[in-house]
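Visitor: Build the 3D model from these lines:
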Amino acid sequence: MAKRGYNLNNSFLRNIGEGRDVLFWEDLWVGDQCLKDKFPRLYHLEEVKDAKVSDRVSWINEERLFTWHWSRIPLGRNTDDIVALQECVAGQFQRETDINKLLPQSLGIFNWRVTRRRLPVRIELDKRGIDLHTVRCPLCDEDVESIDHAIVLCKYALEV
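Guide: As a prediction, this is how the structure comes out:
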């Protein structure tokens, strides 16, 4: 799908949980770029390059707190970058109760299955050794039925 200009990952909320398994600067969890690439001056000032999201963002009494460990006090453009970084990161967080109110559970499950390549499309079933007559899309018969094809690329999917 990336070849055709679609980035399916940007269409879904990423569930990073409490952030204990996600690297704040190095992992792709905000938008389409790692934070170290988006904010290189701040990354240069960071003392703990392998900090987890949970090391940098926490909640106390329903208030979001940012915790930084800079090698020196950020000055000048770096202060503007900190504000931009906090705004960028804050958009990724919703409390679990907020997400439950916004999304039906079935959509959350669907999102989980899509991002982990766990939808039972023909190409995935074939990879797991399930014998099928064909792996082509049963609706349009124009391409292999992959997750990308079934959700975005199939002409019938585009009509939905």
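
Visitor: from here on, contacts and neighbour counts on C-alpha atoms
Guide: Noted.

Visitor: For the helix or strand hosting Trp112, list every residue counted as buried.
Guide: Under the criterion of DSSP states H and E, Trp112 resides in helix 105-115. By neighbour count, and taking 16 or more other CA atoms under 10 Å as the criterion, the buried residues in helix 105-115 are Gly108, Asn111, Trp112, Val114.

Visitor: Second input sequence below; structure requested for side-by-side comparison:
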Amino acid sequence: MEQLSAAYQTLGKQLDAILDPKLPLVSNLANFSALLWLEMDNINWVGSYLINSNKDLLLLGPFQGKPACTTIAVGKGVCGEAFQQATTLRVADVHAFPGHIACDAASESEIVVPFYRNGQLFGVIDIDSPQASRFDESDQLGIEYLVKLLENKLGEEHF
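Guide: Below you'll find the model as predicted:
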């Protein structure tokens, strides 16, 4: 198994310092997105999509980047598929992904990591890049690690 890179270890320490379970969910998700936006190279969007009460739509959550799609049906696009399968999807070429939803035409690759809140699948973290094949196994391991840290710090309140 691949070891966590120094860059992701550092990001983990930074996240641990700024995320607080006493804060509302939206505050922690906003800081998560902001930190990754500042620290990751070659990305053009990072944010979250949260499941609605009917469990059929992902709704746009806090993000950094250009305005984005506000709803994504579960099972549609990379985000919807990752949520439905409850697994990370790393896509080297989004144009080759069947049913890809293009919110930003500049995006070439993407990684989507589902996350849980109180033991329930709750949403996805989505990161896009204008560079093809931007995300490798090391990135997947690192981002999944960061998402686990986030899960442990999500507060009870939505707002």
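
Visitor: Can you pull the TM-score for these?
Guide: TM-score for the superposed chains, counting by TM-score structural alignment, normalised by the length of the second structure: 0.33, backed by 73 aligned residues with a CA RMSD of 3.9 Å.

Visitor: Any chance of JSON lines for the buried residues of helix 105-115 of the first structure, columns distance to Ile82 of the first structure?
Guide: JSON lines is the format used below for those (distance: CA to CA, whole Å):
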{"residue": "Gly108", "distance to Ile82 of the first structure": "31"}
{"residue": "Asn111", "distance to Ile82 of the first structure": "31"}
{"residue": "Trp112", "distance to Ile82 of the first structure": "31"}
{"residue": "Val114", "distance to Ile82 of the first structure": "33"}
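
Visitor: Out of those, flag the one nearest to Arg64 of the first structure.
Guide: Relative to Arg64 of the first structure, the closest of the buried residues of helix 105-115 of the first structure is Gly108; by CA to CA it sits at 23.6 Å.

Visitor: Do a quick rundown of the strands in the second structure.
Guide: Residue ranges of the strands in the second structure, as given by DSSP state E, are 45-51, 57-65, 71-73, 89-91, 109-117, 120-129.

Visitor: now the ones you listed as TSV including distance to Leu146 of the second structure and mean neighbour count?
Guide: Compiled in TSV, these are given as follows (distance: least, CA to CA, whole Å; neighbours: other CA atoms under 10 Å):
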stretch	distance to Leu146 of the second structure	mean neighbour count
strand 45-51	13	24
strand 57-65	16	20
strand 71-73	23	18
strand 89-91	16	21
strand 109-117	10	24
strand 120-129	10	22
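
Visitor: of the ones you listed, which approaches Glu151 of the second structure most closely?
Guide: Taking the strands of the second structure one by one with CA to CA, strand 109-117 is closest: 6.1 Å.

Visitor: packing partners for that closest one?
Guide: Contact here means 3 or more CA pairs under 8 Å, 6 or more residues apart in numbering; DSSP states H and E; on that basis strand 109-117 of the second structure packs against helix 77-85, strand 89-91, strand 120-129, helix 137-153.
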